[in-house]
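Asker: quick one: sequence plus predicted model below, questions after.
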Amino acid sequence: MNVLNVISTLEKVRQVNPLVHNITNVVVTNFTANGLLALGASPVMAYAKEEVADMAKIAGALVLNIGTLNEMEVEAMLIAGKSANENKVPVIFDPVGAGATLYRTETARKIVKEVNISMIRGNAAEVANVIGENWDIKGVDAGEGNGDVLMLAKKAAQQLGTIVVITGKDDIVTDGQTTYVIHNGHPLLTKVTGTGCLLTSVIGAFAAVESNLLNAAAAALVSYGVAAEIAASKTAHDGPGSFQMAFLNALSNIQKEDISELGRVEQV
């Protein structure tokens, strides 16, 4: 994986305009849709259990996000996930807040048990709690934790049989054997609600056009992080509101020269 792979995958997203089916949370729906549109993907938010199987079948990727979960939505996620599996559509899972409550944790574990997840994206605490490891979580935010995040990512990938993305100061993506660390991004991302959820959907867009899902995730992380750096360079002194708008613009306007100059990915 290098910046040339990142550039080619981003260009493919813009050329293909993949349909990304999101069953996500009420807090982030608008921001997620706008972010995917800015990037060059085509978002759809379909939640009714009567239609999710059909929508998942025609999508380039399915994103499941339990940020504001309820019984009906969980049922829809399972139906959509199984339909995606049957039709070879990649499923990206965001276990928002896993570990914060028993219901949330059990739901996350139920989804990874009943659906063949292509990728899971979360912070260290969320991923740890999905696989039964102890890691403090405050609401939907990871606590400091004392564990080795790199080892946690590899263990989760091996245990779940999927690609794992753990985001934080540095982002990690691994299939349990090959591991990349991405050193892009900006702290202002943590000041805007929904940036992690949008990232999961952006990973879905990249997975829709790149069959090597490990490379797809790494390319998405680099592109997203570089866009954040560009946005922050223009608005950091103004605060998160201005950053949010600039970030959407950066997702739309990011060029191969930006990735060549700013992209920082290494294999470890």
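Answerer: Looks like it arrived, so ask away.
Asker: please count neighbours and contacts with C-alpha atoms only from this point.
Answerer: Fine.
Asker: what's around residue 23, how many residues?
Answerer: Burial measure for residue 23: 27 neighbouring residues, criterion other C-alpha atoms under 10 Å.
Asker: mind listing what it touches?
Answerer: 45, 46, 47, 62, 63, 64, 65, 73, 77 (C-alpha atoms under 8 Å, 6 or more residues apart in numbering).
Asker: which two among those residues are spaced furthest apart?
Answerer: Across the contacts of residue 23, the longest distance by C-alpha to C-alpha is 14.2 Å; it joins 62 and 73.
Asker: ok, back up a step: most neighbours among the contacts of residue 23, which one?
Answerer: residue 62 (35 neighbours).
Asker: check for me that that one belongs to a strand.
Answerer: Yes. Counting by DSSP: H, G, I helix; E, B strand; the rest coil, residue 62 is found in a strand.
Asker: quick one: the helices in the chain?
Answerer: Shown for the chain, the helices assigned by DSSP state H span residues 3-16, 29-39, 52-58, 71-86, 102-114, 124-130, 149-160, 195-209, 213-235, 240-253, 256-262.
Asker: how about these, which one is nearest residue 168?
Answerer: helix 124-130 (7.8 Å).
Asker: how about stretch 159-170: buried residues?
Answerer: 160, 161, 162, 163, 164, 165, 166, 167, 168 (16 or more other C-alpha atoms under 10 Å).
Asker: and stretch 7-15, by the same measure?
Answerer: Result for stretch 7-15 [16+ other C-alpha under 10 Å]: buried residues 7, 9, 10, 11, 12, 13, 14.
Asker: export the helices of the chain to TSV and tack on distance to residue 184?
Answerer: Shown next, in TSV, are the helices of the chain (distance: least, C-alpha to C-alpha, whole Å):
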stretch	distance to residue 184
helix 3-16	12
helix 29-39	17
helix 52-58	31
helix 71-86	31
helix 102-114	28
helix 124-130	17
helix 149-160	17
helix 195-209	13
helix 213-235	4
helix 240-253	14
helix 256-262	8
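Asker: put this next to the first one:
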Amino acid sequence: MSLNHIRRHAPLVHCISNIVVANFKANGLLAIGASPVMADAPEEVAQMVAIAGALSINMGTLNSESVKAMLAAGKAANALGTPVVFDPVGAGATEFRRQTVRELMREVKHTVLRCNVGELAAVAEVPWQQKGVDSGDGDLAVVEVAKQVAQRYGVVVAVTGETDIVTDGERVSEISGGSALTPLVTGTGCLLSAVVAAGLVGSDDAYTATVAVLQDYKRVAEIAAAQSTQVGDFQIGFLNALQQVSVGVAA
């Protein structure tokens, strides 16, 4: 199991996180045995990356200083060979976000791009109507566009939704399951990106590691939903299920 792999390696994950989800993301990583560090000052991110096992970049609450931090951390991670997971939250919502995505994709070599379909469209620069930081609406050949992005940037692309799609430009996996309650809890997608980053530590193949994490994450959602009656219960149940799956005690 991928979450058990993370628990055994206990990686330090450097998260440049959006402020909305930082607490949930930190608790989620702790639940699977990883250690989170939330550092986003441009003056220190390179040093923080140097002691981390993986870097998770999330642009949910974007500002000029965080862009500097993302670029500095990403370049430092590349120099060290540290895996980088990029979560381009709300990538197509504004011109500032679109420009930031272009710059980060150009200047930083990402290991995994974890996004929803609307964010994939923004990265690929194809028409799509973004709805804030949510996926939005449009018509997209998701698998083909994901493969094109993977090939163009040399990155594993993980497009999550009702059915997740993972591709390295050649191999493709589709992962079903999960719960309809998952998108009702802010931060489940952002946490997933950080968990993917943790799962890359000690893994030889980013594609298979990402697939394994997404499979476990769907299972976590199913367990949490089975134990929950309302959204608030689901959020707590999700953290509990992360721990249960990671230690191998989940039914």
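Answerer: All right, it came through fine. This one's a predicted model, so the numbers in the text were calculated from it and none came from an experiment.
Asker: quick one: which of the buried residues of stretch 7-15 of structure 1 is nearest residue 106 of structure 1?
Answerer: residue 13 (34.0 Å).
Asker: show me what that closest one aligns to in structure 2.
Answerer: Under the alignment by TM-score structural alignment, residue 13 of structure 1 pairs with residue 6 in structure 2.
Asker: buried residues in stretch 95-114 of structure 1?
Answerer: Buried, per 16+ other C-alpha under 10 Å, within stretch 95-114 of structure 1: 95-100, 104-105, 107-109, 111-112.
Asker: spatially central residue in structure 1, please.
Answerer: Nearest residue to the geometric centre of structure 1 (C-alpha atoms, centre = their mean): residue 200, 1.6 Å.
Asker: what's the counterpart of that one in structure 2?
Answerer: Under the alignment (TM-score structural alignment), residue 200 of structure 1 maps onto residue 193 of structure 2.
Asker: please name the nearest non-neighbouring residue to that match.
Answerer: residue 114 (6.1 Å; C-alpha to C-alpha, 6 or more residues apart in numbering).
Asker: distance check, that neighbour against residue 247 of structure 2.
Answerer: 25 Å (C-alpha to C-alpha, to the nearest Å).
Asker: tell me how many other residues crowd the equivalent of residue 234 of structure 1 over in structure 2.
Answerer: Aligned counterpart of residue 234 of structure 1 in structure 2: residue 227 (TM-score structural alignment). By other C-alpha under 10 Å, the residues close to residue 227 of structure 2 number 15.
Asker: related to what we said a few turns ago, ok, residue 114 and residue 247 of structure 2, which is more surrounded?
Answerer: More crowded of residue 114 of structure 2 and residue 247, by other C-alpha under 10 Å: residue 114, with 28 against 19.
Asker: the more buried one matches what in structure 1?
Answerer: Residue 114 of structure 2 maps onto residue 121 in structure 1, by TM-score structural alignment.
Asker: so that match touches residue 95, yeah?
Answerer: Yes. Between residue 121 of structure 1 and residue 95 there is a contact under C-alpha atoms under 8 Å: 7.4 Å.
Asker: now for those two: what residues contact both?
Answerer: Common neighbours of residue 121 of structure 1 and residue 95, using C-alpha under 8 Å, 6+ apart, are residue 127.
Asker: contacting residues around residue 44 of structure 1?
Answerer: Counted by C-alpha under 8 Å, 6+ apart, residue 44 of structure 1 has contacts 19, 20, 21, 22, 33.
Asker: ok, the fourth one - contacts?
Answerer: So that's residue 22 of structure 1. 43, 44, 45, 46, 62, 63, 64, 65, 201.
Asker: corresponding residue for it in structure 2?
Answerer: When structure 2 is aligned by TM-score structural alignment, residue 22 of structure 1 is paired with residue 15.
Asker: what's the separation between that match and residue 235 of structure 2?
Answerer: 20 Å.
Asker: and what of residue 136 of structure 2?
Answerer: Distance from residue 136 of structure 2 to residue 235 of structure 2, by C-alpha to C-alpha: 23 Å.
Asker: out of the two, which sits in the busier spot?
Answerer: Neighbour tally, residue 136 of structure 2 and residue 235, criterion other C-alpha under 10 Å: the higher count belongs to residue 235, 23 against 17.
Asker: aligned to the more buried one, what sits in structure 1?
Answerer: Taking TM-score structural alignment, residue 235 of structure 2 has residue 244 as its aligned residue in structure 1.
Asker: do you know how far its match is from residue 199 of structure 1?
Answerer: Residue 244 of structure 1 is 14 Å from residue 199 of structure 1, by C-alpha to C-alpha.
Asker: count the residues that sit near the residue nearest to residue 227 of structure 2 when sequence neighbours are not counted.
Answerer: Leaving aside its sequence neighbours, residue 227 of structure 2 sits nearest to residue 237 (C-alpha to C-alpha, 6+ apart; 6.7 Å). Per other C-alpha under 10 Å, the neighbour tally for residue 237 of structure 2 reads 21.
Asker: could you do the one 4 residues further on as well?
Answerer: For residue 241 of structure 2, the tally of surrounding residues (other C-alpha under 10 Å) stands at 28.
Asker: what's the closest non-adjacent residue to it?
Answerer: residue 220 (5.3 Å).
Asker: residues in contact with that neighbour?
Answerer: 178, 238, 241, 242, 245.
Asker: correct me, but the last one touches residue 3?
Answerer: The one in question is residue 245 of structure 2. Yes. The criterion here is C-alpha under 8 Å, and residue 245 of structure 2 meets it with residue 3 at 6.7 Å.
Asker: alignment lookup: residue 76 of structure 1 to structure 2.
Answerer: Checking TM-score structural alignment: residue 76 of structure 1 goes with residue 69.
Asker: for its match, which non-adjacent residue is spatially closest?
Answerer: Take residue 69 of structure 2 and drop its neighbours on the chain: the residue closest to it by C-alpha to C-alpha, 6+ apart is residue 42, 4.2 Å away.
Asker: quick one: residues contacting the closest residue to residue 24 of structure 1 other than its chain neighbours.
Answerer: Distances taken as C-alpha to C-alpha, 6+ apart place residue 65 nearest to residue 24 of structure 1, at 4.5 Å, with adjacent residues excluded. Shown in contact with residue 65 of structure 1 (C-alpha under 8 Å, 6+ apart): 22, 23, 24, 25, 93, 94, 95, 96, 197.
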